[in-house]
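Visitor: The following comprises the amino acid sequence and a computationally predicted model.
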Amino acid sequence: MRPPGPLPEEQPAVKQTRTDMNFSDFNTIIPNIGKLTGLLGKIDGDRHRLIMNNYILAFFNSHLKGLPAPILESGTPEYPEVLLETN
């Protein structure tokens, strides 16, 4: 667990530069309708869930268990769809 106090200056940020709804439950709830109407991007729903699950797991393991999370610091070639930036 992170000790109390101010946050470090560099924090990961999530930037959404696209207008699709892939960062939602639409891939699970209405994948076919979402693709037909343009609400969803080109990424496959299963791939999207895999990426999201791995990043969320890394975040909680890092912040709650204090485990290293290199995927949050430098990304991984396994997921070229993800662009990490720090402020």
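Guide: Received the coordinates, thanks.

Visitor: all contacts plus neighbour counts: C-alpha atoms, from now on.
Guide: Fine.

Visitor: who touches the longest helix along the chain?
Guide: In the chain, assigned by DSSP state H, the helix with the most residues is helix 45-65. Helix 45-65 is contacted by residues 1-2, 22, 27-28, 31, 67-69, 71-72, 79 when judged by Cα atoms under 8 Å, 6 or more residues apart in numbering.

Visitor: what separates it from the chain centre, distance-wise?
Guide: 7 Å (Cα atoms, centre = their mean, to the nearest Å).

Visitor: ok so, going back, scan the contacts of helix 45-65 and report the most crowded one.
Guide: Highest neighbour count within these, by other Cα atoms under 10 Å: Asn27, with 23 neighbours.

Visitor: adding another structure so you can compare the two:
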Amino acid sequence: MDSVGAHNGQVIHIRGTDHFNYTDLQFYTPMLKYTGMTGSINGYRGADIVNSYVLDFFTKHLKEKGGQLLDDAPHPQYPEIEFQKATLAAE
């Protein structure tokens, strides 16, 4: 996170996710959210959001087009997104 802040980067958070929402574990059963292993978001919805934002990032930076999802404001299709400005940790 320090490196992101040092390069004026941004952090994107998806409300309702937890650590294991970023793995395939969330696809095995929706009951995992009741164990606390995943967040409250539907696993397929969370994966769709991640895939959309990652694809938009690479399209913007590799093909130099797109990037509308990365404009510091949630896209109406993805209201679960929160943009957070990364800051340098105090030394």
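Guide: Alright, I've got the coordinates. On a predicted model such as this, the values are computed, not experimentally measured, just so you know.

Visitor: Once they're superposed, what TM-score comes out?
Guide: Comparison of the two superposed chains (TM-score structural alignment, normalised by the length of structure 1) gives a TM-score of 0.69, and 79 aligned residues with a Cα RMSD of 2.7 Å.

Visitor: What about the contacts of helix 45-65 of structure 1, which are in helices?
Guide: Short answer: the contacts of helix 45-65 of structure 1 in helices (DSSP H) are 27-28, 31, 71-72.

Visitor: From those residues, pick the one nearest Val14 of structure 1.
Guide: Leu72 (10.9 Å; Cα to Cα).

Visitor: which residues does that closest one contact?
Guide: Going by Cα under 8 Å, 6+ apart, Leu72 of structure 1 touches 12, 55, 58-59, 84.

Visitor: now structure 2: which of these match?
Guide: Retained in structure 2: 55, 58-59, out of the contacts of Leu72 of structure 1 (criterion both residues aligned by TM-score structural alignment, their matches' Cα atoms under 8 Å).

Visitor: Now distance to Leu50 of structure 1 too, for the contacts of helix 45-65 of structure 1, in a markdown table please.
Guide: Output for the contacts of helix 45-65 of structure 1, formatted as a markdown table (distance: Cα to Cα, whole Å):
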| residue | distance to Leu50 of structure 1 |
| --- | --- |
| Met1 | 25 |
| Arg2 | 26 |
| Asn22 | 13 |
| Asn27 | 12 |
| Thr28 | 12 |
| Pro31 | 15 |
| Leu67 | 20 |
| Pro68 | 19 |
| Ala69 | 16 |
| Ile71 | 14 |
| Leu72 | 15 |
| Tyr79 | 10 |
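
Visitor: Which one of those residues is nearest to Asp44 of structure 1?
Guide: Nearest to Asp44 of structure 1 among those: Asn27, at 8.0 Å, using Cα to Cα.
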